[in-house]
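1. Here's a sequence, model it:
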Amino acid sequence: MNKWKQAFRVFFRILRDAEYAQWLQQKEDERAQGSRPAARRSEAVTLLAVLQREGRLVDFLQETIDSYSDAQVGAAVRDVHRSCRSALERMFAPGPVLKEAEGEAVQVGKDYDPGRMRLLGNVAGEPPYNGTLVHSGWAATRCELPVWNGSEESIPVIAPAEVELK
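-> All right, here's what the predicted structure looks like:
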């Protein structure tokens, strides 16, 4: 019941006191603006946007390449590879999960992390296991995606449409 009394008091004070009404409206507006979250975009879309902007990766992957010669595809791949590799290096600095060279003998302890190592071949019994490193894996040594500042409508946009003006 106390809230009802307070509500009536505020209501009648607003009717009598224009300055108070204006102050209350200002507080309500500030609260509404502050509670509205900024548009958020998936980091996956941001990554695709960077790879598209810098290496035209999405254009390349979406293109049907059946009609092109191997030489034409190879030439296109070289540019896409160079640009996308540079972007990945700048944002993630990928490094090997395991320091041993591929082809070297590796012992897998009983406390191994399946997120860091995938066991192939004849996996039987309990660790430790002995095997040969087939691929050293990749791990991000940093993660520096660009900050995205866009509108709600542009959240899913990987690459904006390009319009040439004449």
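2. use CA for all of it now, contacts and neighbours both
-> Noted.
3. wait, what's in contact with the spatially closest residue to Lys110 that is not a sequence neighbour?
-> Among residues not flanking Lys110 along the chain, Pro127 sits closest, at 4.6 Å (Cα to Cα, 6 or more residues apart in numbering). Pro127 makes contacts with Val108, Gly109, Lys110, as judged by Cα atoms under 8 Å, 6 or more residues apart in numbering.
4. From the chain's centroid, how far away is stretch 46-53?
-> 10 Å (Cα atoms, centre = their mean, to the nearest Å).
5. contacts for it?
-> Contacting residues not belonging to stretch 46-53 are listed as Leu57, Val58, Asp59, Ser83, Cys84, Ala87, Leu145, Pro146, Trp148, Val157, Ile158, Ala159 [Cα under 8 Å, 6+ apart].
6. Distance of the first one relative to Gly150?
-> What it means is Leu57. Using Cα to Cα, to the nearest Å, Leu57 is found at 22 Å from Gly150.
7. quick one more, to check against the first:
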Amino acid sequence: MRLWLAIQSFFQVLFNRDFAAGVKQLQLAAPAAEPAQAEPAKPEPPKPQPPKPQPPVRSEAITLLATLQREARFVDIVSESLDGYSDAQIGAAARDVLRDCGKVIERMFALQPFAAKTEGEQIEVPAGYDAAEFRLTGNVSAQPPVTGELVHAGWKATKCEVPKWSGSKQAALVVAPAEVQVG
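-> Here you go, the predicted model:
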């Protein structure tokens, strides 16, 4: 019934000018409705804490080691006993491993010399230097800034792009899978 009255009133406002004017008069004359009395604010329940990020299933160090093994056979050469091989055989094997390891390191880290000088040149170590940047040898009793001969330029990574692990938790520590030739 209410719906019917609402529809009827709607059409009267649309098609009956006098009725519409009367409705408008009533709206203007009506006192403003007082806002409803607000209930006292209830304290909001504590928001659930977002879940703590789970540590990666596999460390980047294992991923790097696995990449060096897969692409350069690094683990094989450092793990194998070299007693039964001649220096020439070791050198021949090492040449390929070192070249392929270099490719992996370059792709992932793009290493560059830290110091912008040539080994053997004089270099100044500034006051307040970070021990991760310079390793002083020789007479190290002097306080920086100090000048000395550059023995090794050091290395710094210009990027770090170690692939993310996408394997299972079970295989997270596997550096190289066992190879099985089936008959």
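8. Work out the TM-score between the chains.
-> After superposition, the two chains reach a TM-score of 0.76 (TM-score structural alignment, normalised by the length of structure 1), with 133 aligned residues with a Cα RMSD of 1.8 Å.
9. just the contacts of stretch 46-53 of structure 1 now: which is nearest Gln25 of structure 1?
-> Each of these was checked against Gln25 of structure 1 using Cα to Cα; the closest is Trp148, at 32.3 Å.
10. and the closest one, that's in a strand?
-> No: residue assignment for Trp148 of structure 1, taken from DSSP: H, G, I helix; E, B strand; the rest coil, gives coil, which places it outside any strand.
11. Could you pull out the strands in structure 2 for me?
-> In structure 2, the strands defined using DSSP state E lie at 111-113, 122-125, 146-149, 155-157.
12. Now the equivalent of Glu43 of structure 1 over in structure 2: closest residue in space, sequence neighbours ignored.
-> By TM-score structural alignment, Glu43 of structure 1 lines up with Glu60 in structure 2. Closest residue to Glu60 of structure 2 in three dimensions, ignoring its sequence neighbours and counting by Cα to Cα, 6+ apart: Val162, at 6.5 Å.
13. Kindly state which residue of structure 1 is aligned to that neighbour.
-> Structural alignment (TM-score structural alignment) places Val162 of structure 2 against Leu145 in structure 1.
14. wait, doesn't that match sit right on Met91?
-> Yes: taking Cα atoms under 8 Å as the definition, Leu145 of structure 1 is a contact partner of Met91 at 5.9 Å.
15. Dead centre of structure 1: give me the residue that sits there.
-> In structure 1, the residue lying closest to the centroid (Cα atoms, centre = their mean) is Glu43, at 1.7 Å.
16. Ala66 of structure 2: neighbouring residues, count only.
-> 20 (other Cα atoms under 10 Å).
17. Report the separation between it and Val104 of structure 2.
-> 11 Å.
18. ditto for Asp130 of structure 2
-> 28 Å.
19. For Asp96 of structure 2, which of the strands of structure 2 is the nearest?
-> Ranking those by proximity to Asp96 of structure 2 (Cα to Cα) places strand 111-113 first, at 19.7 Å.
20. just checking, what packs against that closest one?
-> Here strand 111-113 of structure 2 touches strand 155-157, going by 3 or more Cα pairs under 8 Å, 6 or more residues apart in numbering; DSSP states H and E.
21. Perfect, I'm done here.
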